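**Q** Just to be clear, the model below is a prediction. Sequence and coordinates:
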Amino acid sequence: MNEAAGERMVFRLANAPDLPRLVEMLADDALGATRERYETPLPHGYHDAFETITRDPNNELLVAESDGLVVGMLQLTYLPSLTYQGRWRAMVEGVRVAREARSGGVGRQLLEHALERARRRDCNMVQLTTDKARPDALKFYEALGFVASHEGMKLSLP
């Protein structure tokens, strides 16, 4: 999916009608299928989270749209920090590209758009995590210049 094929990529903030498509993309892989619930109607938790995220000026749900269809998404969160002399950083989460649009440059363009937004907010760093079960995602992020400079850890809470 690219302009050469006659399709125009648009990047914008997500809006409420996008929510089912976002959940569909989150659920459409081996890991997402075990933790997401793409069903009609969507569980209320998705609506609540969407409202909270979109009202928060330090959170953005970005979508990539091609010919009127949402084909990519990510969440960009801006974090204040005392480190680096009080500079802000951005965190990328929930990167997904629709199955039919994968390997077409959508993810790269969407991440580049997010990086530009972080620059405009004067962030000195963009960070993300990727599941070790997704080696292709790790290669993708490294190709964009991300470096596995730290050991990330998570603790699931009951």
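**A** Noted; the coordinates are in hand.

**Q** going forward, measure contacts and count neighbours with C-alpha atoms only.
**A** OK.

**Q** Let me see the ranges of the helices in this structure.
**A** Here the chain has its helices, by DSSP state H, at 19-27, 32-35, 44-55, 83-86, 106-120, 135-143.

**Q** one more structure, for comparison:
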Amino acid sequence: MGDLEIRPAVPDDVPAIVAMLADDPLGAQRESPDDLAPYLTALDRVSRDPNQHLVVAVREDRVVGTLQLTIIAGLSRKGMTRSIIEGVRVHADERGSGLGTRFIEWAVEQSRREGCQLVQLTSDATRTDAHRFYERLGFTASHVGFKLPL
């Protein structure tokens, strides 16, 4: 995977990122690839926050993956800093190539560099393949998550 670059996302990456976010039954219901304005606004906001890392994986000048890593300082667990991995997507053509593993390893290493003692993520209850993937990488399903739409 030496020809793979992981770098911060830029506005020109947004169409490819949104296409990957929308490329499954859940994402197809939540994303709007025909209107990129809210995504560009969000990227600008994320890019200005030093605790946010929205990155893409690029191979041969083509965006083939994305994820967001958020660093959170807190008081619980003796003032522990943690990170949250969100929005992990790998282009359909790249699934099974090892890119997902490389991406998560990058996020864990970046978390260590930023002083985190815990990395956490959530995955939709219906994504059983993703659950097996994260468990293979050492994550445990230790908590139950809740969401409240606003």
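**A** Now that the structure is in, tell me what you want to look at. Model, not experiment: these values are computed from the prediction.

**Q** which one of the helices of structure 1 lies closest to Ser66 of structure 1?
**A** helix 106-120 (9.2 Å; C-alpha to C-alpha).

**Q** give me the stretch of structure 2 that the closest one matches.
**A** Using TM-score structural alignment, helix 106-120 of structure 1 corresponds to residues 99-113 of structure 2.

**Q** which residue in structure 2 lines up with Ala27 of structure 1?
**A** Match for Ala27 of structure 1 (TM-score structural alignment): Ala22.

**Q** isn't its match right up against Glu31?
**A** Yes: at 5.5 Å, Ala22 of structure 2 counts as touching Glu31 under the criterion of C-alpha atoms under 8 Å.

**Q** Mean deviation, the match of helix 106-120 of structure 1 versus structure 1?
**A** Comparison of stretch 99-113 of structure 2 with structure 1 after fitting gives an average deviation of 0.5 Å (mean C-alpha distance after the TM-score superposition for structure 1).

**Q** which residues touch that stretch?
**A** Here stretch 99-113 of structure 2 makes contact (C-alpha atoms under 8 Å, 6 or more residues apart in numbering) with 1, 57, 65, 67, 69, 71, 82-83, 85, 89-90, 117, 119, 137.

**Q** Grab the nearest non-local neighbour of the most centrally placed residue in structure 2.
**A** In structure 2, the centroid-proximal residue (C-alpha atoms, centre = their mean) is Leu67; its distance is 2.3 Å. Closest residue to Leu67 of structure 2 apart from its sequence neighbours, by C-alpha to C-alpha, 6 or more residues apart in numbering: Val88 at 4.3 Å.

**Q** Aligned counterpart of that neighbour in structure 1, please.
**A** By TM-score structural alignment, Val88 of structure 2 lines up with Val95.

**Q** who's in contact with that match?
**A** Residues in contact with Val95 of structure 1 (C-alpha under 8 Å, 6+ apart) are 72-75, 107.

**Q** redo that, cut-off 10 Å
**A** 25-26, 62-63, 72-76, 107, 110-111, 128, 130, 137 (C-alpha atoms under 10 Å, 6 or more residues apart in numbering).

**Q** Which of those ranks first by neighbour count?
**A** The most neighbours of any of these, using other C-alpha atoms under 10 Å, belong to Met73, which has 29 neighbours.

**Q** mind checking what that residue lines up with in structure 2?
**A** In structure 2, Met73 of structure 1 lands on Thr66 (TM-score structural alignment).

**Q** So that match is in contact with Pro15, correct?
**A** No: look at Thr66 of structure 2 against Pro15 with C-alpha atoms under 10 Å: they stay out of range, at 11.8 Å.

**Q** Overlap of the contact sets of the two?
**A** Leu21.
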